[in-house]
Structures are given as C-alpha cells and as structure tokens.
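[1] Could you look at this predicted model? Sequence included:
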Amino acid sequence: MIFIMERSHVIRPAFLLAATALVFPAAAVAQQAQFSTERLKQHVQTLGSDAYEGRGVATRAETKTVDYLISQFKAAGVQPGGDIVNGKRQWTQKVPLLKSDIVGTQHLEFRTPTGAVALNQGQQIAVRAPLNGQREVALNAVPMVFAGYGVTAPERQWDDFKDVDVRGKVIVVLVNDPDFEGGEGNFGGKAMTYYGRWTYKYEEAARRGAAGVLVVHETEPASYGWNTVKNSNTNTMFDIVRQNPRASHAPLEGWIQRDVAANLLRDAGIDFEAAKQAAKRRDFRPMDMKSTFTAHYGAKTEVINSQNVVGLLPGKTRPDETVIYSGHWDHLGIGLPQADGDRIYNGALDNATGISHILEQARAFARGPRPDRSIVFLAVTAEEKGLLGSEYYARNPLYPAAKTVGVLNTDSMGVFGRERDFSISGTAKLDLLDLLIAEGRRQGRTFTADPHPESGGFYRSDHFTMAKVGIPAISFKPGLNLVNGGIARGEAISKEYTEKRYHQPDDEYQPSWDFSGMAEDAALLHAVGLRLANGNDWPNWSQDSEFRAARDQSAAERMGSGPAPAAQPLPAEQPQSGERG
C-alpha cells in the first residue's frame, strides 16, 4: 500500500502532455454515475471487521474474502473474468506463491570489537522468513560491510560496491537513495528512484552473492516508523514462484534500527552521520564494520495457491480491448499484538476502501450503457507481501497488455469527507493523468502533485507492476484539502494515520468516517474509465518515461496483429439484487 502523505500546498500541473492529443467522445462525459455512500461504507465495515481477521493470504480469511468478493461481483451484475477452465471463465486467477514462516526461536547476535550484542526480533531487528527456498538460516560469525545505499547504477556512473567482493558477507545499507537529504545530485533530486526502494536493495544483494542484507531504518527517509517495519517483516512472507529464487533473494533479509547501526559503526571507529555523508558521494567505498553477524532460525516453506478475483463487463463493440480497475484485497492478517493485545490487522483503510470502490464501480458500469471496450475489475492478492498478485497478473495477463488501455488503481481511499483536490502516487507523467485532471476540473477540483516523491510512492502499489510491462497505470490518491477543515485538518489526519494506524491493528473502521469524498472520487474515476472505454485512443507515457519503450512496443504488437476479430460480447449475468444506481 501507499499510504496517505502530508500535503503542504497545492501544485497546479504544468506538464500536460502536449505531444499527445487524445480525443474522447463527448457523449461519454455527460453520464454522471452516482455512488452510494452507504454501500461503500458497508463493504469497508464488513471487510475491515474482526470477522475477516485482517484478510491474510493463505488463511481461512482468504477464502472468506474471496467468497465475499465473488458474491458482490455477482450482485453487481458483472461476469467471471478469471482463468478459463474447461472452456469456462472462472471468478479467480490462480496465483502460485512461495510461502515461508520462521519456526522456533531465533538466535540473532552481532559480535563487535567491544563484545557480543544480542538482538530481539521485532525490537532492534526485523528479519524476514527466507524466500530463497531454504528451510534454515544459518550464518555463523559472517563479516559485515557497510555498503552505503547499496546502489549499482551504471547509467548514473554510480557504484557503491567498487571492487569490494561482498560474497558470503552481510551488507548494511541505507534506505532511500543518495539524493534524499540534499535534494539534488545524481539520482534526480528529492524524488526517490527505484534504487531507493528496499526491494531493489534486496535484489542487488542477491545479485552480488551476499549472505544477507540489513536495511537501516530511519523514519524520514523510509516515510514510515519502526512499527510498520516490524509488523510487515516479522510475519509470514510470500513471493511469486521463481525458477531460481536464490538469484532474487539472499539467505537473510531484514531491517535494523538506526541506533543499532550507529552503535555498530561506532564500535568500528566510524561515525554514523559521517558514513552517511560519504555515501552521498560517487567516490564512496564500502567500509569494514569489524563486526560479525550470527543468525540461526528455521523456516517452513511451501508453495500455495492464492487468488486474484476478477470481474468482467464485456465491451459492446471491442471486447478484446480492456480498461482495468485494480486494488488489493489482502492485508497483514493476524500478527504481533500491540499494547492492548489486539493482534488483528484489520486493514479497513488499507485496502478495504479500495476494494469497496472496485465493487461499486462494477455495479455502476453494469447498470449503465454498455461501453465499447471491456471493463475488468481486478482485486489482487499479496500486495502487502511485495505487489505479488499484480506482478503475477502482469507476467500472466488474462487480457493482453498490448490491448489494455490503462489501469486505474485504488489503494486507500478518502473517508474523511469531501476534498477540494486529488492526487496520484508519485510524479509519473502520462496521458491518464491528463485525463484525470481534466475530469477533476469538471467536478471543480484541482490536482495536487505528490509533495513527497521521496517516499517512493510510485513503486509501492499495484499499478507499478503494470507500468513495468508498459501499461499506462496510475494509483489514485484522495486529496488532503478537505472541504471540512482544509489542508490543516487533512494533514493532521494523515499524520495520525501514518503514526498510529498504518500497518497496525488500529487500522479499523471508525463510525465517524464520512464516505462523501470517497463517493465523489469514485464518480471521478468512473468518468475517466468511461471515457477510456468509449474512446479509440491508446494512452501512453511521457517521452522521457522509463516505461515508454514497452508501451511503444505494444503499439507495434497491436498494429501487427491486424483487425480485431468480430467477437460477440457475452451477456452479463443478471444482478442478484434489485438495487439500482
């Protein structure tokens, strides 16, 4: 999930893509879908309740959640859009995942020049259940190296490792990328690149044959507190099933607290802040920490099948072309208790709200005039475990990426009343954003660019996996300039949620929540999807986007495939509910 970030000001965009003039039918704009705040609330209240046990992947709560989503898609009036089995579409797409749990007690210890330092899981350190296929982590006095930001970026003439061989060692790296604190440099300034994400740092450690990697947690560059790290990394881990998992995962992956890292470096005669300053420079070289790490714990690993849930509304004239509404149904399940003993990580905001939105989009489209292109409603699994359900879909699309018009993702919607503005995660430039801004103006609302691109929001939700295969994709974010209370109230709510509820058991439904803003956001996203579904154009990324080449290649695939076959759309199933509108 990408959680709500503070906003200090409204930025009116000056980067509309003049190079591309998309034309959408005016008739599509006239339809204004109405969304029921009561139905939106009921979905959130249900999925975010204790009865759904935090919607953990591969638990009994998954079965219950999937059953609920299918029943609601049926009631909405759409049809199955998942795997084809014996010639018939199913409601789900099977997603094979590697599941891993730490079993037994963990022995975790640093040995520094001043002696042994015992570590407690979830306190000073958060190690993950291994995802490289092994059933045991056994590191015995492995040397440790401080590797700066852990980045190798040849196109930026940057290499934190130089000629230092880290095979068989544990590397300690900083979160985010070298430009974070100074706001300028070789990585594009304040906005985080993918090199700043912890996922990249794990991948690079594996590529270099490291025995382990520990990311140093600091709240500001991570953009979340230690509780989020602890709760997200000390429970069941998942990954897509890989042919060679050891190429993607070192034996040990985890995080350590900032002060733990500072003490380790101090014992080696190195000042932590001085080491950070050195890591910002291109001439940085890895530093011997003069310490070792010992880690022993067992793991239970198995391959399980999770499920993406997929609804489909076939298009009237071009059913082979699709618009996707996506969001993740999972959360963290049952985990470590907080002070009051609560162990259920309900995920009411993250992401019962996004799923509620998708269900009601299905209802609105099914009850309106049938659009020309097909609409896919995609509720993906295992987002909280690394965007896995959407990554599996992107690698194994049910509907070809080349003929997917765009993806509108929702990951945490606004439940604090109507907003004067709206945003997206990250600072990507693409035609979909231009269209969103234009439709927002029809509501009398303004676009607020993400004022905290250093948080890496673009890489933290399910639209990112779609973008990697070229599909234009945005993750919508509600505004913080609230009609009731303005920016000051919006920022206060954002801060309170991030500190006390994000990835914590207190992300629970609140009777005080006001769904009027979410309903207005749903109407905005409906208008965008409707224009895409009734249009003829193929949105693209900006010319300088790293995703442009993949999209351009898909355009060549579309043109090379010849005219679409004259397929007849299947009739939608009749709604099981008499509700309308």
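    Arrived safely.
[2] Could you use CA atoms for every contact and neighbour count after this?
    OK.
[3] the strands in the stretch 401-550 of the chain, which residues?
    In the stretch 401-550 of the chain, strands defined by DSSP state E, counting those that start in this stretch lie at 404-410, 421-424, 446-447, 473-478, listed in chain order.
[4] And for the first one, what's in contact with it?
    Just to be clear, that refers to strand 404-410. Contact with strand 404-410 is made by 321-327, 354-355, 357, 432, 462-463, 466, 471-477, 525, 529, 532, 538-539, as judged by C-alpha atoms under 8 Å, 6 or more residues apart in numbering.
[5] what's the angle from it to strand 473-478?
    For strand 404-410 against strand 473-478, the angle by axes from the mean of the first three to the mean of the last three C-alpha atoms, to 10 degrees is 30 degrees.
[6] that older thread, dump the strands of the stretch 401-550 of the chain to a markdown table, plus mean neighbour count.
    Conversion of the strands of the stretch 401-550 of the chain to a markdown table gives the following (neighbours: other C-alpha atoms under 10 Å):
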| stretch | mean neighbour count |
| --- | --- |
| strand 404-410 | 27 |
| strand 421-424 | 24 |
| strand 446-447 | 22 |
| strand 473-478 | 26 |
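[7] export those strands to TSV and tack on distance to Gly148?
    Formatted as TSV, the strands of the stretch 401-550 of the chain follow (distance: least, C-alpha to C-alpha, whole Å):
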stretch	distance to Gly148
strand 404-410	34
strand 421-424	30
strand 446-447	36
strand 473-478	31
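[8] Filter the contacts of strand 404-410 down to the buried ones, PyMOL style.
    Buried subset of these, written as a PyMOL selection, criterion 16 or more other C-alpha atoms under 10 Å:
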select buried, resi 321+322+323+324+325+326+327+354+355+357+432+462+463+466+471+472+473+474+475+476+477+525+529+532+538+539
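[9] Just the ones of the contacts of strand 404-410 in helices?
    Among the contacts of strand 404-410, the ones falling in helices (DSSP state H) are 354-355, 357, 432, 463, 466, 525, 529, 532.
[10] Would you state the helices of the stretch 151-300 of the chain in chain order?
    198-207, 219-222, 226-233, 258-267, 272-279 (DSSP state H, counting those that start in this stretch).
[11] Take this one as well and set it beside the first:
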Amino acid sequence: MFIKNHSIYLLSVLLVLSCTSESEKLESALQSISVQDIQARIETLASDDFAGRAPSTPGEVKTINYLAQQFKEIGLKPGNGESYFQEVSLIKIYADKSMVFNISNGKKKLSPEFAKEFIGGTPQIGDYIMVDNSEIVFVGYGINAPEYGWNDYEGLDVKGKTVLMLINDPGYATSDSTLFEGRTMSLYGRWTYKFEEAARQGATAAIIIHETGAAAYPWGVVQNSWYDSKLYLEDNMFLKSDLQLQSWVTTECAQKLFDLAGVNYNEISVSASKRGFKPVKMNVTASVSIKNKVEYAKSNNVAAVWPGKDKSDEYLIYTAHWDHFGVNPAFEGDSVLNGAVDNATGTAALLEIAEAFTKLAKQQDRSVLFLAVTCEEQGLLGSEFYAKNPLFPLEKTVGVVNIDALNILGKTKDMTITGMGKSNLDHYAVSVLEKYGRYAAPDPMPEKGGYFRSDHISFVNAGVQALYLSRGVDNVEHGKKWGMEQTEKWIVENYHKPSDNYEPEKWDFEGMIEDLKIYFEVGYLISNAK
C-alpha cells in the first residue's frame, strides 16, 4: 500500500513539476503580449494615414512596409527567400456606375437604379460588354450539389440566359436539418459559389436576390463591396467562361421584377426550398451595356518565419488579412474605411504572437509562418493564391490558425471555433481554453456562413487542417445574451463601414489580451506536437 501510494505521490509531483516547467517556458513569451503593444499596432494600422489599407493602392504600400519592418525588428526571417513579400497578380475591374440595366416583358420595362436597387459588374476584360435581351430564368438557389441530391439546373440549358437566384440555401430557409446543413449556411449558400456555378453552367448573366437575414449582412455591405471596383486573380475561372455580368438586386427590386413577370415572388421563393423544385422561365429579358475599365494590378501577401528547431522543415501558419476597403467617396463625411476591428486587430495580433514566439525560453520544434494576406475582402484572393502557390510545401504544413477580428467587448467565458468539429486541430484550442478556465463553443450564428468567409477555408480546400478560432460571446460580466446583442449591434452599425474605427476609450482590452495568449499557446502546442 505504501509503495502504491508513494508511486502515485511521485507521479503527482512529476506532473506538477512538468506543468510548472512548461509554464516557466511560456512565462516570458506570455508577458510580452501587452495592452500597450497591441494598442500601438492597431492604432497605426487603422489610422487615416494608411487610407483604409485597400490592395494595390498607396495604402497597401504603407501597410506591407510597416508589417515587413515590424517582423524584421521582432527578429523574424523573410518568408519568401530574401523578401517578406509574395506578389499576387490581379485584375482590377472598375464599376461602370452609368451602366443601364433594363428588364422587359415586351410591353413594360424596369430600370433599377445603380447602387440603390441593383449593383454589379462584369468579370470580363473586354472594352465593351453587352447583354442583349437575355431570357431570365429563376433557378431557385442556383445550386448543383450531388452529395445533397440537389440540382437547381437539372435538365436546364442556360447558355445565353440570365439566371436569377436566392442567397443562402434551402436548409436555412426551412430550418430543416435534413436539407443541406439545416440553419447552418453551407458552401452552396455563399454568393461566390453561386456566381461560379452560374459560370460553370454557361450562363450569360447572373442575378442574386439580396435579403439581409439570408445574406447575413445588409444591402449597404453589398453596395460598398461592388460600388467602386472588384479584384480578381489574374488566372481566374470567369475569364474562361461566358458569364458577362455578376449582379445583385434588393428584395424590393426582385419583387418588382417578379410582378413584371406575373409570378408571385413569395410563393415561388417558398417552392424553391422544397425538393423537386423546377426552374421557372420568367418571360422577361435582361439587357445591360457596360463600358469597361480594366487594370492589371499587383498586391502582396506578407510572410515572415520564426524557424523551428527539431522539425524546422514543417510549418504551422498563422493567418490574418491585412486588407480593407480603402476610401469610398460614396460615404458622406468620413469616407475612409479604416477597418480597425476588421482586421487591423487580427493583423496586429500576428505581430504580437510573432514577438511572443521569439521570447520563448526554448525554441519550438516546428517553424512558424506568419502570413498577412491580401484581398480577403475581395473574395479570399490572397489566401487562395498562397494555397495555389505555397512558399513552403502544403504537405509539410501541419496546420493553420486563422485570426479575423479580435474581441473588443471584454473578457468572455468562451471562444468560438467556427466550423467546430471540421478540424483535427480543435482539441488544441479546447485544451488551452480549459487551462484558462474557459470553454470552446461552436459558431453562435452559423446561418451567417462564417466558416466560408475567412482565409482558413482556402487552406481547407487545399487539404490543410485549419482552425478558425475567434472571439466569444459569453461575456464574464454581462452574460451570453448581452454578448450576442452587442456583437449583432456592432455588425449592423459598423461592419464594412467608415465607423469601424480605432476607439480605445470604448474598447475593453482585457479580453483581447487573454484571447491573444490563447492564440499563442494553441500555436505553441501545435508547433511542438509529436
């Protein structure tokens, strides 16, 4: 009995000593993560001097040079040979705000007002783009998903036609858990997928009907994203397609279109979410002419490496997008979209975490790549480019930790794993959160499709394990209901608007700092995992 108890005692002591030793290894690193540092870095990145950090602008030059200089001063090596930059070749297509978009039934005509009722542009590079009396077909949700037994295009030839479709997917519309992923938006609910599928099907034009709940953001977000210009990777699928127009219309405009066609909008929208739905020929046509202005542009991902020790040829990647929307004169008064929360905070986090790794008492086993990507706001283009053109082999990339918008509302009991259960990296986050007396929670608003709206998904699509860990909502002081309400309030009032400013007098940094330490410790565990 004595020997047994003594053995248990010795094991307990060894465990305590092991934990103590591990804590000592991390102590200097964790102490380096400070309110003063993160504030200074966010303030710089979100300043008017950086002009909203739009790709391929003077604001980009200032942003990427600042990041490269910071990484260099911290002590990280360039991630691309002798350079901190990975050049991304782009096509920039400006919106033709004078374009005339007409919908006709032969007797009456509907001409929606640009930006107010409809918005969009061409993905093609010709000087003059024309769609002439293209037959409009309502294709429900515009989805072809064999694994779900769903094909809105079945038996339909849309070559030369304009496809009209709803945003999100039937699971969201019906809350039916047997359809797609129920209320959780699937890949097929994303606007990017819908335009791509329309192109694959051979359509001439595509129109998405906006609805705030289903899209997960108000019309103003769509306006801002499409009002000035759109960026595409130089090698993109649309150039090889016949798709001449990508566009959105408001719900109100869609109702007018359906009235013009003599079709009941509400009834047909409901039927589109049921199995067996058949496309509806609207007996109206779409016409548009676009004077195209195209530029070939360059942007940059910023890459910096902290080398590992025993497994230095293997990599953990931390990602955050540095870009935002620049300056938009359509906003009266303050027209600079500084993107303080989205995503100056996440970009500053890369610098904080990088510095913490340099303070470790013992170097981690694997190398850590800090990757600040461009063009997330344009459709995850920077991360897509990296995944197709990796600086380090993807088969040697053990995982990705993505950071997109930090917590400004104070300490929470939880942190969110968006896409919880989809990655084998989840348990690292769960373990670290438990150490801090906190818990991991799934996305509280899965209907918004967050899993498909940030840069980790580019790596997932390339077969790399990725963890999208983000701020929690279960506020320590005010509770979960308050946290949800405040998060939703912030989205409505500030998301992709000039009001997303750095406001230290309003922000609570205590939760942000603890979250940063958790991000660091999660990466530390992954970088040393056996």
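    It's in. The structure displayed is predicted, hence computed values, not measured ones.
[12] Which residue would you name as the spatial centre of the first structure?
    Compute the mean C-alpha point of the first structure, and by C-alpha atoms, centre = their mean the closest residue is Ser461, 1.8 Å away.
[13] Alignment lookup: that one to the second structure.
    Using TM-score structural alignment, the partner of Ser461 of the first structure in the second structure is Ser454.
[14] give me every residue that touches Ala473 of the first structure.
    Contacts of Ala473 of the first structure by C-alpha under 8 Å, 6+ apart are 406-409, 432, 463-464, 466-467.
[15] The same query, at a cut-off of 7 Å, please.
    Shown in contact with Ala473 of the first structure (C-alpha atoms under 7 Å, 6 or more residues apart in numbering): 406-408, 463, 466-467.
[16] Next one: Val405 of the first structure from Arg395 of the first structure, what distance?
    17 Å (C-alpha to C-alpha, to the nearest Å).
[17] Kindly report the same for Val103 of the first structure.
    Val103 of the first structure is 31 Å from Arg395 of the first structure, by C-alpha to C-alpha.
[18] same thing with Gln32 of the first structure?
    Noted for Gln32 of the first structure: a distance of 35 Å to Arg395 of the first structure, by C-alpha to C-alpha.
[19] Kindly report the same for Thr92 of the first structure.
    Distance, Thr92 of the first structure to Arg395 of the first structure, using C-alpha to C-alpha: 16 Å.
[20] repeat for Asn186 of the first structure
    Remark: distance between Asn186 of the first structure and Arg395 of the first structure (C-alpha to C-alpha) = 31 Å.
[21] Same question for Leu530 of the first structure.
    Between Leu530 of the first structure and Arg395 of the first structure the distance, using C-alpha to C-alpha, works out to 26 Å.
[22] Tell me which of the two has more neighbours.
    Between Leu530 of the first structure and Arg395, Leu530 has the larger neighbour count (other C-alpha atoms under 10 Å), namely 25 against 14.
[23] need the contact list for the counterpart of the more buried one in the second structure.
    Residue pairing (TM-score structural alignment): Leu530 of the first structure is matched to Tyr524 of the second structure. With contact set as C-alpha under 7 Å, 6+ apart, Tyr524 of the second structure has these partners: Gln364.
[24] Go again with 10 Å.
    Listed by C-alpha atoms under 10 Å, 6 or more residues apart in numbering, the contact set of Tyr524 of the second structure reads 26, 316, 357, 360, 363-366, 368, 428, 518.
[25] try Glu377 of the second structure
    Applying C-alpha under 10 Å, 6+ apart, the residues near Glu377 of the second structure are 54-55, 225, 230-231, 321-325, 342, 453-455, 496.
[26] any idea which of those residues is closest to Lys480 of the second structure?
    Among these, Asp342 lies closest to Lys480 of the second structure (C-alpha to C-alpha), at 22.0 Å.
[27] and the gap between that closest one and Trp322 of the second structure?
    As judged by C-alpha to C-alpha, Asp342 of the second structure and Trp322 of the second structure stand 9 Å apart.
[28] shared neighbours of those two, anything?
    377, 404.
[29] one step back: drop the exposed ones from the contacts of Glu377 of the second structure and show what's left.
    Taking 16+ other C-alpha under 10 Å as the criterion, what is buried in the contacts of Glu377 of the second structure is 54-55, 225, 230-231, 321-325, 342, 453-455, 496.
[30] aligned partner of Thr174 of the second structure in the first structure?
    Alignment note: Thr174 of the second structure maps to Gly182 in the first structure; criterion TM-score structural alignment.
[31] Just list the residues touching that match, thanks.
    Neighbouring residues of Gly182 of the first structure by C-alpha under 10 Å, 6+ apart: 189-190, 277, 280.
[32] Looking at those, spot the one nearest Leu313 of the first structure.
    Using C-alpha to C-alpha, Lys190 comes nearest to Leu313 of the first structure of the contacts of Gly182 of the first structure, at 41.2 Å.
[33] Alignment lookup: the closest one to the second structure.
    By TM-score structural alignment, Lys190 of the first structure lines up with Arg183.
[34] what does Thr498 of the first structure give?
    In the second structure, the residue matched to Thr498 of the first structure (TM-score structural alignment) is Ile491.
[35] List the contacts of that match.
    Under the criterion of C-alpha under 10 Å, 6+ apart, the contact list for Ile491 of the second structure reads 216-218, 485, 497, 500.
[36] Relative to Val158 of the second structure, which of the contacts of Glu377 of the second structure is nearest.
    Lys230 (24.9 Å).
[37] Might one say that Arg197 of the first structure is in contact with Glu204?
    No: with contact defined as C-alpha atoms under 10 Å, Arg197 of the first structure does not reach Glu204; the gap is 11.1 Å.
[38] where does Ser475 of the first structure sit relative to Tyr345 of the first structure, distance-wise?
    23 Å.
[39] residue contacts, the counterpart of Ser273 of the second structure in the first structure?
    Using TM-score structural alignment, the partner of Ser273 of the second structure in the first structure is Lys280. By C-alpha under 10 Å, 6+ apart, the residues touching Lys280 of the first structure are 148-149, 160, 177-182, 185-186.
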